[in-house]
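Asker: sequence-free structure coming up:
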């Protein structure tokens, strides 16, 4: 199922390296960017999935299958034959609908800008053009999910299934600084601690209430004490909601916490500590939800793949980063996984998001070389 009658927008002339032309890559990236795809908007993501499927079929042939889900459709393309490598990406972006009007797609002063160009529509387009370089595409699969930015709740089972079937995963998330590949990622998750107290008049009888905001403050201090930066663990309270009126003792509060860990042992420690939280006030109550849902991606899962990449592009480096991706899931299964193969640029999730024009063709050639070596 694909969209029909989709225009490519203006053609950007550019250099060609062998059979890799910059212009069509920019055309395709414009097409994707101009169909906004905010996470959590199934209607917008359905339109985006149609565009992705159409692009896959036009550039690669075959059939791109839409896999429906409550978060929006995922898009799966296969070159046929025995599966050997999964090229993994996502078409959802963090930017709300309407961002494009304020920050339209543009190419100027050596940079490509627009919502989602770096995370990760640029990498997605580069992957498609890389596979298009192959005369024989058998053994290659491309999976483009719709909910990576929101935790991959509806796509995790599918991407894990295809990763196990293929045996090797190349993740097209944006590169680390300077174009470095990502060989390790922290495990990450979100916890939500809800405090239930009792309301009362803040002036007449505050002592009759149980102040959920005060209790939440105690819990924030206890949660922050779980930090162990010396071993790579960060536990960071990020959002607090409580109260509605200035003269009412609040009867409820919610604390949201971001957690990042480098090891499975730290994952277990932090999750156990959240489960063991108890209220300081004897009449307050706590409920805790959440987990470290993306396990750590450890460097040993990418050792051989990184060596292959380094043989194709001498001098390229591999680094470990704090952010998570779907590569966390595939690496945790023991499937060799190399991440950060997408666009080179920066500013993910910000108005400064950009891709460096002069890196695009080289990145396409690197991914094509990796895929060719793996399936060949």
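Answerer: Structure's in. What do you need? Here the structure is a predicted model, which is why all the values come from computation and not from measurement.

Asker: CA atoms for contacts and neighbours, from now on please.
Answerer: Will do.

Asker: From the contact counts, what lies against the helix or strand where residue 369 lies?
Answerer: Per DSSP states H and E: residue 369 is located in helix 360-375. Helix 360-375 sits against strand 20-21, strand 85-90, helix 122-132, helix 303-312, with contacts defined as 3 or more CA pairs under 8 Å, 6 or more residues apart in numbering; DSSP states H and E.

Asker: how about the ones you listed, which one is nearest residue 186?
Answerer: helix 303-312 (16.7 Å; CA to CA).

Asker: And that closest one, what's buried?
Answerer: By neighbour count with 16 or more other CA atoms under 10 Å, helix 303-312 contains the buried residues 305, 306, 308, 309, 310, 312.

Asker: Find the residue closest to the first one in space, skipping its chain neighbours.
Answerer: Computed as CA to CA, 6 or more residues apart in numbering, the closest residue to residue 305 that is not its neighbour in sequence is residue 338, at 6.3 Å.

Asker: The one you found reaches residue 175, doesn't it?
Answerer: No. Look at residue 338 against residue 175 with CA atoms under 8 Å: they stay out of range, at 11.0 Å.

Asker: Looking at those two, which has the bigger crowd around it?
Answerer: Neighbour totals were compared for residue 338 and residue 175, and residue 338 leads with 28 against 25 (other CA atoms under 10 Å).

Asker: State the three-state secondary structure for the more buried one.
Answerer: Following DSSP: H, G, I helix; E, B strand; the rest coil, the label given to residue 338 is strand.

Asker: what's the distance between it and residue 320?
Answerer: Remark: distance between residue 338 and residue 320 (CA to CA, to the nearest Å) = 11 Å.

Asker: which residues do the two both contact?
Answerer: Listed as contacting both residue 338 and residue 320 by CA atoms under 8 Å, 6 or more residues apart in numbering are 182, 183.

Asker: For stretch 170-181, which residues meet the burial criterion?
Answerer: The neighbour-count check on stretch 170-181 (16+ other CA under 10 Å) flags 170, 171, 172, 173, 174, 175, 176, 179, 180, 181 as buried.

Asker: hmm, I was thinking of stretch 17-35
Answerer: Buried residues in stretch 17-35 (16+ other CA under 10 Å): 20-35.

Asker: list the residues that contact both of residue 338 and residue 175?
Answerer: Contact criterion CA under 8 Å, 6+ apart; residues shared by residue 338 and residue 175: 181, 182.

Asker: Looks like residue 64 contacts residue 50 (just checking).
Answerer: No. Counting by CA under 8 Å, residue 64 sits too far from residue 50 to count as a contact (9.4 Å).

Asker: Please enumerate residues in contact with the helix holding residue 369?
Answerer: 16-17, 20-22, 84-85, 126-127, 129-131, 133-134, 138-140, 308-309, 312-313, 341-344.

Asker: what about versus this one:
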């Protein structure tokens, strides 16, 4: 426990917002130092990403995590690192620096493990996706040390994620003198937002959510430009394809306006079938250890586990710290759950290193 707390504190106290290159450079140094201290070997430095290959021979299990967070610089001043009453608090402690501390602890002294820590997961892994997929293809199983679901449940299914920007172009005109000469991008954008929202299918769990929106340049000017960001979450690849076709089919309603759609699929779904065998194994091990029953849940948020499952690698997610409040003011870790989690992970990792888990039919299968 003292080591887990010390390692987590050291990483939490080095703020690492995904959008700040200087902060990420400092963070990657700290994470490398903590990991080297526990693992006894230096990592490969791949920019803001770190990779440890432990032992000789094939590396059959991929441990996966990230050190970037959603918290801006200065968050420690308002959300300081504390441990009080068995609860750890601090920006990024739950998502997912305590998970990194667990990964270092369970990987130490084991051969056949690749430990990959990326620095852009919260942005959708734009620079690390190929690296994650490459490592997953070479592994029999991927264990993702992301924060747990409520109550310590493991994440056995994740929705796929698509992201779009819809840009509308019209023509400016004076709103008082001659509004009829304009083509109003704001009004066109309103039409598009309603069409976008109609692509959702609650029965299938498909959400299509317009989020950030902007239009116009001045109160007394017919707007010539407007845009809206769109967040899509789907349970199946078929739904991801259907929504994509619908987004590409958007057409202007008002004369004189133009609609352009950019973006697309960011992460494929992590289907329940990708995690079923690993979850069954983890639940059995927990029972043998005398731990409370382990639950598995489907969640809407994406992670790099979507990428590992997408290339055909059995994947179990949510294996990190138990707590709650990811990305929120009440982010916290339940300290007393850290050691039991480490014990479960150690036993699971040892079993996976002894027995191959990837069926031959899925090895190397392409990402949908």
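Answerer: Looks like it arrived, so ask away. Because the structure is a prediction, the values reported are computed rather than measured.

Asker: quick revisit: average offset of the helix holding residue 369 of the first structure relative to the second structure?
Answerer: On superposition with the second structure, the mean distance recorded for helix 360-375 of the first structure (mean CA distance after the TM-score superposition for the first structure) is 0.9 Å.

Asker: What residues in the second structure pair up with that helix?
Answerer: Matched against the second structure by TM-score structural alignment, helix 360-375 of the first structure falls on residues 338-353.

Asker: how much space between residue 350 of the second structure and residue 105 of the second structure?
Answerer: Separation of residue 350 of the second structure from residue 105 of the second structure (CA to CA): 13 Å.

Asker: So for these two, which residue has more residues nearby?
Answerer: The neighbour comparison of residue 350 of the second structure against residue 105 (other CA under 10 Å) goes to residue 105, with 20 against 15.

Asker: which residue in the first structure lines up with that one?
Answerer: Using TM-score structural alignment, residue 105 of the second structure sits opposite residue 129 in the first structure.

Asker: Repeat that for residue 43 of the second structure.
Answerer: Checking TM-score structural alignment: residue 43 of the second structure goes with residue 64.

Asker: how about that match, what does it touch?
Answerer: 1, 2, 53, 54, 56, 57, 75, 76, 77, 78.

Asker: Then residue 20 of the first structure?
Answerer: 129, 133, 361, 364, 365.

Asker: Distance to residue 296 of the first structure for these - can I get that in JSON lines?
Answerer: Below are the contacts of residue 20 of the first structure laid out as JSON lines (distance: CA to CA, whole Å):
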{"residue": "129", "distance to residue 296 of the first structure": "30"}
{"residue": "133", "distance to residue 296 of the first structure": "33"}
{"residue": "361", "distance to residue 296 of the first structure": "31"}
{"residue": "364", "distance to residue 296 of the first structure": "27"}
{"residue": "365", "distance to residue 296 of the first structure": "29"}
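
Asker: Tell me the most packed of those residues, by neighbour count.
Answerer: That'd be residue 364 among the contacts of residue 20 of the first structure, by other CA under 10 Å, with 27 neighbours.

Asker: what does residue 84 of the first structure align to in the second structure?
Answerer: Aligned partner of residue 84 of the first structure by TM-score structural alignment: residue 60.

Asker: In the stretch 1-150 of the second structure, mark out all the helices, start to finish.
Answerer: 2-12, 21-39, 75-78, 98-107, 129-137 (DSSP state H, counting those that start in this stretch).

Asker: who touches the second one?
Answerer: By CA under 8 Å, 6+ apart, the residues outside helix 21-39 of the second structure that reach it are 7, 10-11, 14-18, 42-43, 48-50, 67-68, 104-105, 107-109, 119.

Asker: Restricted to buried residues, select those in PyMOL.
Answerer: This is the PyMOL syntax for the buried subset of the contacts of helix 21-39 of the second structure, where burial follows 16+ other CA under 10 Å:
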select buried, resi 7+10+11+14+15+16+17+18+43+48+49+50+67+68+104+105+107+108+119
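
Asker: follow-up on the earlier one: between the buried residues of stretch 170-181 of the first structure, which is closest to residue 189 of the first structure?
Answerer: Nearest member of these to residue 189 of the first structure, counting by CA to CA, is residue 173, at 18.4 Å.

Asker: wait, doesn't the closest one sit right on residue 340?
Answerer: Yes. Judged on CA under 8 Å, residue 173 of the first structure makes contact with residue 340 at a distance of 4.9 Å.

Asker: Who are the contact partners of the residue positioned nearest the centre of the second structure?
Answerer: Centrality entry for the second structure: nearest residue to the mean C-alpha point is residue 303, 2.7 Å, by CA atoms, centre = their mean. Applying CA under 8 Å, 6+ apart, we find residue 303 of the second structure in contact with 121, 124, 146, 158.

Asker: Which residue in the first structure aligns with it?
Answerer: Match for residue 303 of the second structure (TM-score structural alignment): residue 325.

Asker: before we move on, what about residue 13 of the second structure?
Answerer: Looks like residue 13 of the second structure aligns to residue 34 there (TM-score structural alignment).

Asker: Just list the residues touching the equivalent of residue 201 of the first structure over in the second structure, thanks.
Answerer: Here residue 201 of the first structure is matched to residue 174 in the second structure, going by TM-score structural alignment. By CA under 8 Å, 6+ apart, the residues touching residue 174 of the second structure are 182, 220, 221, 222.

Asker: and those residues, which are buried?
Answerer: Buried among the contacts of residue 174 of the second structure by 16+ other CA under 10 Å: 182, 221, 222.

Asker: Serialize those residues to TSV and add fields for distance to residue 196 of the second structure and secondary structure.
Answerer: Shown next, in TSV, are these (distance: CA to CA, whole Å; DSSP: H, G, I helix; E, B strand; the rest coil):
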residue	distance to residue 196 of the second structure	secondary structure
182	24	coil
221	26	strand
222	23	strand
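
Asker: Go through these and say which is closest to residue 162 of the second structure.
Answerer: residue 222 (31.3 Å).

Asker: what's the closest non-adjacent residue to residue 296 of the first structure?
Answerer: Using CA to CA, 6+ apart, the nearest residue to residue 296 of the first structure is residue 187, at 3.7 Å.

Asker: can you map out the strands along the stretch 101-250 of the first structure?
Answerer: For the stretch 101-250 of the first structure, the strands defined by DSSP state E, counting those that start in this stretch cover 106-108, 111-113, 140-145, 169-171, 181-185, 187-196, 200-201, 234-242, 248-249.

Asker: Reformat those strands as JSON lines; add distance to residue 348 of the first structure.
Answerer: Converted to JSON lines, the strands of the stretch 101-250 of the first structure look like this (distance: least, CA to CA, whole Å):
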{"stretch": "strand 106-108", "distance to residue 348 of the first structure": "16"}
{"stretch": "strand 111-113", "distance to residue 348 of the first structure": "11"}
{"stretch": "strand 140-145", "distance to residue 348 of the first structure": "18"}
{"stretch": "strand 169-171", "distance to residue 348 of the first structure": "16"}
{"stretch": "strand 181-185", "distance to residue 348 of the first structure": "15"}
{"stretch": "strand 187-196", "distance to residue 348 of the first structure": "17"}
{"stretch": "strand 200-201", "distance to residue 348 of the first structure": "44"}
{"stretch": "strand 234-242", "distance to residue 348 of the first structure": "19"}
{"stretch": "strand 248-249", "distance to residue 348 of the first structure": "40"}
